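Peer 1: Here is a sequence together with a model predicted from it:
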Amino acid sequence: MSGSLNITSAIVDPALLDLPWALPLEVWPDDSIAALPKGISRHLVRFAHLSGYVVAIKETSAEFARREYEMLRTLQRLEIPCVDPVAVITNRSTVDGIELDSALVTRHLRFSLPYRALYSQSLRPDTGTRLVDALAVLLVRLHIVGFFWGDVSLSNTLFRRDAGAFAAYLVDAETGQLYNKLSNGQRENDLEIARVNIAGELLDLQAGGRLDEDFDPVGISNGIVAAYRTLWKELTGSEEFDQSERWRINQRVERLNDLGFDIEELAIKTDDTGTQVRIQPKVVDAGHHQRRLLRLTGLDAQENQARRLLNDLDSYTVTFHKKGEVDEEMIAHEWLARVFEPVIRAIPKDLRGRLEPAEVFHQLLDHRWYMSQNEARDIPLAEALNSYVDVVLRHRRDEATVINPPTGSITMPTEVVDEDDWRLKV
């Protein structure tokens, strides 16, 4: 380290001082660098090890680094899915006194992948659609809080698996601006940027032979416009109906809950005659199922994962408890201790970085269902787990770090399941 280095950090980690800031990022030694896949960026970005986790370091100007750092912190406070800002490093220079670019440090999002790394060989049309749908949800959430992105693209997004879908996280906020409210023109501008950028990114993959023959890059990119407008209308649009149809108020709330949103404030107005009612959501908040799962079990999962786990919890409740017999929190604690946690503990330690625990549980339920269909019988949970680990999980890459994992033989634990099939014992 050389010169009067300045570090502005959201965390207290002295290990930041140990990184080789006196060297240009492109020549950092291998023992500091983490081998992770990254998206396309206009700036040099590399990953480094820091205190047992991995950070992404981007070289840029001091002004842009500070601005993006503050923007990411603001988006976090607004509960927008984005990477964690760690620090801004300024006043960098070499031992010879040559000035170096400033750096923005963000925490690597575990179990996330850039879109190019999701499939090592080819990207299927349904996967492309799911990525675009996830990006549309993220864009809607950003626009609701008044954030104009200005550079919407797959490359500026990280994706985490979410029970058959994907959850999108904002990575690059360099071009973003936060307003009290976006105009329709600003929203349409972001949509057009998204459509053009996504088409270009997918056409680039197609030119590299990484898309299925049936893949339509332009059609997929146009899909973000349709997905965005459908969700935006549901979250913000007004609805009129006769006063005798007041049940439609609850129906609107239920539809938003099904989409993963809660209504925090709803405007309800009647006309002068009192016969017509008009409703319009004023404040919506994402994470309906996430919050319920966290409240009941303490598990923090993606929205669709939370929905799937809650469905299994509801099935457990129906199977083993009469309605109203015990309260919801007690049943949730019982399900957690007898179903979810034993499954996760049964995963061999060397495979636990392959997927998030909630995603493992979701995939196990799917695997069990397909086994039951194929064999025309009820499959015990332990049997399904052994099959899932051996047939599916051991062949996946390690998505916690995406560093090539060792591929050796797996010694399966011995599980015993009692007659009710739910109480897995390890």
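Peer 2: Now that the structure is in, tell me what you want to look at.
Peer 1: all contacts plus neighbour counts: C-alpha atoms, from now on.
Peer 2: Fine.
Peer 1: Ala163: neighbouring residues, count only.
Peer 2: Using other C-alpha atoms under 10 Å, Ala163 has 22 other residues around it.
Peer 1: leaving aside the residues next to it on the chain, what's closest to it?
Peer 2: Gln305 (4.9 Å; C-alpha to C-alpha, 6 or more residues apart in numbering).
Peer 1: Look up how far Gln290 lies from that neighbour.
Peer 2: Distance, Gln305 to Gln290, by C-alpha to C-alpha, to the nearest Å: 8 Å.
Peer 1: Taking the centroid of the protein, which residue is nearest it?
Peer 2: Residue closest to the mean C-alpha point of the chain, counted by C-alpha atoms, centre = their mean, is Ala167 at 3.3 Å.
Peer 1: Report the separation between it and Trp369.
Peer 2: Going from Ala167 to Trp369 by C-alpha to C-alpha gives 24 Å.
Peer 1: With Asn304 instead?
Peer 2: To Trp369, Asn304 is 18 Å away according to C-alpha to C-alpha.
Peer 1: So which of these two has more stuff around it?
Peer 2: Taking neighbours as other C-alpha under 10 Å, Asn304 and Trp369 compare with Asn304 leading, 24 against 16.
Peer 1: does the more buried one belong to a helix or a strand, and which?
Peer 2: Assigned by DSSP states H and E, Asn304 belongs to helix 303-320.
Peer 1: Could I get the buried residue list for the helix or strand following that helix?
Peer 2: Once the chain leaves helix 303-320, the next helix or strand it forms, by DSSP H and E, is helix 328-335. For helix 328-335, a neighbour-count test (16 or more other C-alpha atoms under 10 Å) marks Ile331, Ala332, Glu334, Trp335 as buried.
Peer 1: which of the residues in the helix or strand just after helix 328-335 are buried?
Peer 2: Note on helix 328-335: by DSSP H and E, the next helix or strand toward the C-terminus is helix 341-346. Residues Pro342, Val343, Ile344, Ala346 are the ones in helix 341-346 that count as buried (16+ other C-alpha under 10 Å).
Peer 1: Quick check: Val105 vs Thr8, distance?
Peer 2: In terms of C-alpha to C-alpha, Val105 sits 10 Å off from Thr8.
Peer 1: what is in contact with the two at once?
Peer 2: In terms of C-alpha atoms under 8 Å, 6 or more residues apart in numbering, Val105 and Thr8 are both contacted by the residues Ala87, Val88, Ile89.
Peer 1: Among those residues, which ones are in strands?
Peer 2: Taking DSSP state E, the ones among these that sit in strands are Ala87, Val88, Ile89.
Peer 1: Would you mind confirming that the last one is in contact with Leu16?
Peer 2: No: counting by C-alpha atoms under 8 Å, Ile89 stays clear of Leu16, with 9.4 Å between them.
Peer 1: okay, pairing it with this:
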Amino acid sequence: MRFLFRPPAAEATGLLSLPWDRPLAEWDPALLLEVPQRGISRHVVRFVATGGRVFALKEINERLARHEYALLGQFEEEGLPTVSVLGICVDRPDDQEAILVTRYLEYSMSYRWLFSTPRAEHSAEQLLDTMVELLVRLHLAGIFWGDCSLSNTLFRPDAGALAAYLVDAETAERHPSLSARLRAYDVDLARERVGAELLDLQFGGLLPESIDPIDVAAGLPARYDALWEEVTAEQVFGVDEQQWRITERLRRLNDLGFDVGEVELITSPEGARLRVETRVAEPGQHRRELLRLTGLEVQERQARRLRGDIVAFRAHLEQKTGHPVSESFAAHRWLAEVYQPVVEAIPRELAGRLAPAEIFHEVLEHRWFLSEKARRDVGTPEATRSYVAHVLPQTPEEITTPSVRAELSET
């Protein structure tokens, strides 16, 4: 057998002792990890844990495995929202299929899990909007997915919203750019698959009665076209409007979570035409700024929420001291006095159910709810205690194997 791993290859050493010479379906359950958030796959997929990390193993045709391994590696290097690939195992005995190894996407959930949990707060429309945003990002990068579906997408909580990640790239194709015909074909495939998946949810009693699966899926192309137009359309306006129009367009793109590359402005006596190169690489503007200020690596919407709290904390410090406070100083104080106390208040038995930044966001939401109810500002410490006692325990555990939870929490 042959193993091929991407750096850091040290992660793979704990996997080498696994029985790669046997079909995944025959592996001893004691070696495997139960991941309740997993979706439905047409391939044999198993999960294992080693070195404080969880990995997904998928048995697949070697040609497709090599293709997916190469593409996922490219996507990761470019910062696209996809799962992270570790390696492949090929030339297995008895002409067995190859095994593709990817890193488990922490705090992620399948669409079925989102609709079946006690905290099923996300609507079908929200899932579609999130998946459409992912599809637009891939198309901007010249990627034809060919198998866009809810099943091939993982969702992570992101400051009360969701962020979508591509999971399955075996049918994906890379092009310098995508024609309108290819994009339309990809969207039409997504519409068909999403309609079938929502019908499946309906048959399983997981979809609210008010939702018509066919109508919801039929609206997917319009959602896609609206977002594509928003991030790619050229604008025409008067020459005297150019400064505020450019600022408005760039701010709107950043608010949508897209980065901006080259900006082209062509002026003439009749007016000005603005063309903006939209980029899709992560991290986004808010993630970069938060990382610079605090060292925290979070998702884009989470970063936006945390930065907003830092701004409010900075204003509080300036009002309290009576003189200006630098952004970096305020961020340092906020991290030590506001953020860390919330994270440290999470009991060990509840750790890992949500990302720390998502917990902080939910504590802020809970604080607002309690303050409205009490008609006073209850404060973050009181809100944290109430959240830990009454809200967080309702969140399902991410990993159900106790030994793995303990290992991950200590890493």
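Peer 2: Perfect, thanks for sending it. Keep in mind that this is a model prediction, so the values were computed, not measured.
Peer 1: Tell me how far Phe5 of structure 2 lies from Leu199 of structure 2.
Peer 2: Distance from Phe5 of structure 2 to Leu199 of structure 2, counting by C-alpha to C-alpha: 39 Å.
Peer 1: How about the residue in structure 1 that sits furthest from its center?
Peer 2: Outermost residue of structure 1 (C-alpha atoms, centre = their mean): Thr273, 47.1 Å.
Peer 1: ok so, going back, and Ile89 and Leu16 of structure 1? which has more neighbours close in?
Peer 2: A count of neighbours by other C-alpha under 10 Å puts Ile89 above the other of Ile89 of structure 1 and Leu16, at 22 against 18.
Peer 1: can you tell me which residues contact the more buried one?
Peer 2: For Ile89 of structure 1, the contacting residues are Leu5, Asn6, Ile7, Thr8, Ser102, Ala103, Leu104, Val105, by C-alpha under 8 Å, 6+ apart.
Peer 1: residue boundaries of the strands in the stretch 51-200 of structure 2?
Peer 2: Listed in chain order, the strands of the stretch 51-200 of structure 2 (DSSP state E, counting those that start in this stretch) span 53-60, 84-90, 98-103, 143-144, 153-158, 161-166, 173-174.
Peer 1: mind putting the ones you listed in a markdown table, distance to Val216 of structure 2 included?
Peer 2: What follows is these, written out as a markdown table (distance: least, C-alpha to C-alpha, whole Å):
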| stretch | distance to Val216 of structure 2 |
| --- | --- |
| strand 53-60 | 31 |
| strand 84-90 | 31 |
| strand 98-103 | 32 |
| strand 143-144 | 23 |
| strand 153-158 | 17 |
| strand 161-166 | 18 |
| strand 173-174 | 27 |
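Peer 1: number of nearby residues for the equivalent of Gly164 of structure 1 over in structure 2?
Peer 2: Using TM-score structural alignment as the criterion, Gly164 of structure 1 maps onto Gly160 of structure 2. Residues lying near Gly160 of structure 2 (other C-alpha under 10 Å) number 16.
Peer 1: surely Leu75 of structure 1 meets Asp84?
Peer 2: No: if you go by C-alpha under 8 Å, Leu75 of structure 1 and Asp84 don't touch, sitting 9.8 Å apart.
Peer 1: Check the contacts of Ile89 of structure 1 against Ala199 of structure 1 and report the nearest one.
Peer 2: Using C-alpha to C-alpha, Leu104 comes nearest to Ala199 of structure 1 of these, at 28.7 Å.
Peer 1: Once you drop chain neighbours, what's closest to the closest one?
Peer 2: Per C-alpha to C-alpha, 6+ apart, closest to Leu104 of structure 1 is Val88, 4.8 Å.
Peer 1: Next one: the one you found from Glu59 of structure 1, what distance?
Peer 2: Using C-alpha to C-alpha, Val88 of structure 1 is found at 10 Å from Glu59 of structure 1.
Peer 1: quick one: common contacting residues for the two?
Peer 2: By C-alpha under 8 Å, 6+ apart, Val88 of structure 1 and Glu59 have these common neighbours: Ser102, Ala103, Leu104.
Peer 1: What's the match for the last one in structure 2?
Peer 2: The criterion is TM-score structural alignment: under it, Leu104 of structure 1 has Leu100 as its aligned partner in structure 2.
Peer 1: how about its match, what does it touch?
Peer 2: Leu57, Lys58, Glu59, Ile60, Ala65, Tyr69, Val85, Gly87, Ile88, Cys89.
Peer 1: can you check Leu131 of structure 1 too?
Peer 2: Taking C-alpha under 8 Å, 6+ apart as the contact definition, Leu131 of structure 1 lies against Tyr115, Phe159, Ala165, Phe166, Ala168.
Peer 1: Select from those the one having the most neighbours.
Peer 2: With neighbours taken as other C-alpha under 10 Å, the top of these is Ala168, carrying 28 neighbours.
Peer 1: Stretch 255-271 of structure 1: end-to-end distance?
Peer 2: 25 Å.
Peer 1: Report the separation between the aligned partner of Asp312 of structure 1 in structure 2 and Thr153 of structure 2.
Peer 2: Per TM-score structural alignment, the equivalent position to Asp312 of structure 1 in structure 2 is Asp309. Asp309 of structure 2 sits 31 Å away from Thr153 of structure 2, taking C-alpha to C-alpha as the criterion.
Peer 1: just His139 of structure 2 next, same as before
Peer 2: His139 of structure 2 sits at a distance of 15 Å from Thr153 of structure 2 (criterion: C-alpha to C-alpha).
Peer 1: before we move on, what about Leu166 of structure 2?
Peer 2: Distance from Leu166 of structure 2 to Thr153 of structure 2, by C-alpha to C-alpha: 5 Å.
Peer 1: do the same with Ala10 of structure 2
Peer 2: Ala10 of structure 2 sits 28 Å away from Thr153 of structure 2, going by C-alpha to C-alpha.
Peer 1: When those two are compared, which one has more neighbours?
Peer 2: More crowded of Ala10 of structure 2 and Thr153, by other C-alpha under 10 Å: Thr153, with 24 against 11.
Peer 1: tell me the contacts of Asn156 of structure 1?
Peer 2: Contacts for Asn156 of structure 1 were tallied using C-alpha under 8 Å, 6+ apart; they are Gly39, Ile40, Ser41, Leu170, Val171, Asp172.
Peer 1: So what's the residue count around the second one?
Peer 2: The reference is to Ile40 of structure 1. Ile40 of structure 1 is flanked by 13 other residues according to other C-alpha under 10 Å.
Peer 1: same question, the first one
Peer 2: For Gly39 of structure 1, the tally of surrounding residues (other C-alpha under 10 Å) stands at 16.
Peer 1: I'd guessed it sits against Ser155; true?
Peer 2: Yes: in terms of C-alpha under 8 Å, Gly39 of structure 1 counts as a neighbour of Ser155; the distance is 5.2 Å.
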